[in-house]
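1. any chance you can model this:
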Amino acid sequence: QVFLEFFREHVVWERPQAMTIGIQIVRDQPDVVRDSEKRRLRDGKIVDEVLEIDKEWRSADFNVNQQRKEIGIIQKGITEKKKESKGKDECLDELAEKNKCEAKLAELEQVAKTLLVKRDTRLKAVGNLLHTSVPVSDDEKNNEEVVKWGVPRSFTAKYLTDGFRPHFELLEMLGAVDFEAGREVAGNRGYFLSGPGVLLNQALINYGIAFMSSRGYTPLQPPFFMKKDLMAKTAELDDYDDVLYKVMESPDQPELDKYMIATSEQPISAYHYNESVDQKRFPLRYVGISSCFRREAGSSGRDIRGIFRVHQFEKIEQFVLTSPETSWQEHESMIQMAGEFYQSLGIPYHVVAIVSGEINNAAAKKYDLEGWFPGDDDGKGKYRELVSCSNCLDYQARAMGTKYGFLNTDPYCHMLNSTVCATERALCCLVENYQEAGGVRVPRVLVPYMLGQEFLPFVKTLKPEKAEKPKAAKK
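-> Have a look, this model is predicted:
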């Protein structure tokens, strides 16, 4: 009994909920949270709204607890009276009073519950505390370049007679992708990888897993869908409309609905759900491999040609759990690891710190690694996103109930995530950078995973696009 009382008081965690910054930091440091919201170029008044509703909830919760104490006192009196008297009608007044108090308690609990839902709903709109180094702007043109590696290829390549071709043309010329059949089977953004496309894609997967495993990361292949309640704890609200595919098991049982994952980050963030992690194991470094599914509802008209932006793709993902003391060190290590991966592939890139107005609520800081696409922008070349690397501090862990230690006061883990390689997108970058006059050279590190093939020849000539007929002049 003594152990159970200690367990209830000290070990039972807070109820896991949807991703939020946590009410305690808003109570303790409202000015810090308000300043972070302003740096996100949002109105800091939401902090005052949350505090006001929280004040109302705490008052309502106090009333609930007082009412429960009153019921407890009445029940104690009834118990003692029954011990003293054998009469069955001795406690009628007390029982009537108890019933009256219980009815009032139900009303008070409903008021408190309504206020709690209202408070937490507003709290979801408050973003994580931004790191002081995050550049303040809402224009991605102001992303701050922090690293640059490699020399972007230009038109000076002697063996190219007609300039750099874009990835969607190269993949078709290699016989690596069948866009027409893909659209016929799956609709918009559908595709079949074929021949060298399958081999290259699988080579990137196998090489990526080997690369990360040799550096101490534990491979994980997660489920490709998640239960509704767990997805709500790791995905942002906007994702439900623009990103996630929903799988219905029964129209009569919506609680059984599942969601297809958009990244292995989502299921891996739940890998230690409601768990205490031994701090001696930190940092816990995972490399996830999965197919990913995205609706891309907010990307209509963008990257409609090729496989740069598609509904289904494979992705290798870094995911790290660590303590607050080492999370920023891990963040730098993760983006460096991603950089080393693309250096090994010979892809020129730069790393940018994302501006405050473009960082999602869960992240405190975000880097993007952008690879050089020489065939982009009509052959002028352009850096485009290959990697996104975020430190979410305890934002996700709070929702998942993932702590280290066994006491209620012990801190939550910090969770960080970073792309290693979204393979279809990386394919686009590879073929543009390794194109030659008659085909595409295979990066040296991928040759062992390509059945020894060092060069992929073009097997198809593209049909010239039909020029529009000039409109007849009006008479």
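2. could you use CA atoms for every contact and neighbour count after this?
-> Noted.
3. for the stretch 301-450 of the chain, what spans make up the helices?
-> 327-345, 376-379, 395-400, 423-433 (DSSP state H, counting those that start in this stretch).
4. could you identify which of these is most buried?
-> helix 395-400 (a mean of 27; mean count of other Cα atoms under 10 Å).
5. please provide the structure for the following sequence as well, for comparison with the first:
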Amino acid sequence: MIDLRLLREDPDRVRASQRARGEDVALVDSLLSADERRRSSGVRFDELRAEQKALGKLIPKATGDEKAELLKKAGTLAADVKAADAERDAAAAETQELLGRLSNLVHPDVPVGGEEDFVTLETHGTTRDFGAEGFEPKDHLELGQILGAIDVERGAKVSGSRFYFLTGVGALLELALVNAAIARATAAGFTPMLTPALVRPQSMAGTGFLGQAAQDVYHLEKDDLYLVGTSEVALAAYHMDEIIDADRLPLRYAGFSPCFRREAGSHGKDTRGIFRVHQFDKVEMFSYVTPEESQEEHQRLLEWEKQWLTALELPFRVIDVASGDLGSSAARKYDCEAWIPTQGKYRELTSTSDCTEYQSRRLQIRVRDGKRVRPLATLNGTLCAVPRTIVAILENHQQADGSVRIPEVLRPYLGGRELLEPVSK
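-> Now for the predicted structure:
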């Protein structure tokens, strides 16, 4: 959530942010009104409570009619205090409810618009000309079947659409990717973490995934637990309700977990293969820094993602995601999109978001700097979303005979193997 003081001091900035996101601008005025009622009712309660205490000191000293009058007044005052207390609590609850619905403030440099209004910042690598090489590229599913690496038919039989098995070299390729990604993150100073895939409602809500993203989340009603769509949730909630000393920052974690997404609203999109699925594994970077450091840390996370994709020898571009395509927690987000030859376009492989103080305020995570205690900043960045990375590797590194060249960075994790060989035609 945002700082209420900022809302009171500069409501036009908050309105502009809501407008840029394509979200409800009237929410800002409703929140301002609720906050004003909260503060005024709080003042009214304090005044009545002070009067009640002062009256309580007079009653023992009074006698006769004076005491009876004071007792009568005390009864009326007690009812007024109770009513003021209820009004204050109701206004505070309404303020928190409305504040929880308000998205993070968009960074002023974010391009305004919808999904297609991003700005391309960089392009890396060279896309292959398969025609010049004398063959038509196969898509990742056909390659996965030739290699004995992907089985979506049995995935659908066992679990339904958008599920799959990674088999043989497919399973080995995932393990190689995960181990290589964790090794790189560890070398960069991240603490490796294996995180829970089930979290409590306060963890999911605190990271901002029960707002606009709620329809994409799996909920286990009997246990009131949520399946995470990213280990960002567990990593953000790891220090929930804690105060962290400034000399411990930055804190950087690299979490590995299974991820679950309902893919609501994606009917008919990417139904072939394993690009858009309900369950996948992912290595996620997560940082806790001071608010003053968040923009520099955002650039560092992006740089680590770029280095990883470059090591995988994938052509990719970096985009500055438009305001209307940001998650509610993100003030700014960069995506790295890899070239997918059979689709003839770039597709998202990794992303990194600067969530500023939005999540830490919701999760009550603060930093102590001397005598000052205040919210800190949180950031996240995908290092390796496994299925999509496999898609990009298979398609970009395929050979005419259906084999796939393994990027050098992964070879030590595959026993030195240089090629994935076909097992069937």
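6. can you give me the TM-score here?
-> Superposed pair, TM-score by TM-score structural alignment, normalised by the length of the second structure: 0.93. Supporting alignment: 424 aligned residues with a Cα RMSD of 2.4 Å.
7. quick revisit: which one of the helices of the stretch 301-450 of the first structure lies closest to Leu244 of the first structure?
-> helix 395-400 (18.0 Å; Cα to Cα).
8. I'd like to know which elements the helix of greatest length in the second structure is packed against.
-> In the second structure, ranked by residue count with DSSP state H as the criterion, the top helix is helix 64-101. In terms of contacts (3 or more Cα pairs under 8 Å, 6 or more residues apart in numbering; DSSP states H and E), helix 64-101 of the second structure is packed against helix 26-58.
9. one step back: quick one: the very next helix or strand once past the longest helix of the second structure aligns where in the first structure?
-> Next in sequence after helix 64-101 of the second structure, counting helices and strands by DSSP states H and E, comes strand 119-124. Under TM-score structural alignment, strand 119-124 of the second structure corresponds to residues 144-149 of the first structure.
10. against Ala54 of the second structure, how distant is Ala78 of the second structure?
-> To Ala54 of the second structure, Ala78 of the second structure is 13 Å away according to Cα to Cα, to the nearest Å.
11. more neighbours, these two?
-> Applying other Cα atoms under 10 Å to Ala78 of the second structure and Ala54 shows that Ala78 carries more neighbours, namely 15 against 11.
12. need the contact list for that one.
-> Gln52 (Cα atoms under 8 Å, 6 or more residues apart in numbering).
13. so how far is Lys67 of the second structure from it?
-> Ala78 of the second structure is 16 Å from Lys67 of the second structure, by Cα to Cα.
14. same thing with Leu376 of the second structure?
-> 54 Å.
15. what does Leu427 of the first structure align to in the second structure?
-> Aligned partner of Leu427 of the first structure by TM-score structural alignment: Ile390.
16. please apply the same query to Val64 of the first structure.
-> Per TM-score structural alignment, Val64 of the first structure is aligned with Phe45.
17. correct me if wrong: its match contacts Ala79.
-> No - using Cα atoms under 8 Å, Phe45 of the second structure is not in contact with Ala79, being 11.5 Å away.
18. compare those two (neighbour count), which wins?
-> Phe45 (21 against 11).
19. what's the nearest residue to the more buried one if we skip its chain neighbours?
-> Spatial nearest neighbour of Phe45 of the second structure, excluding adjacent residues (Cα to Cα, 6 or more residues apart in numbering): Ala84 at 5.2 Å.
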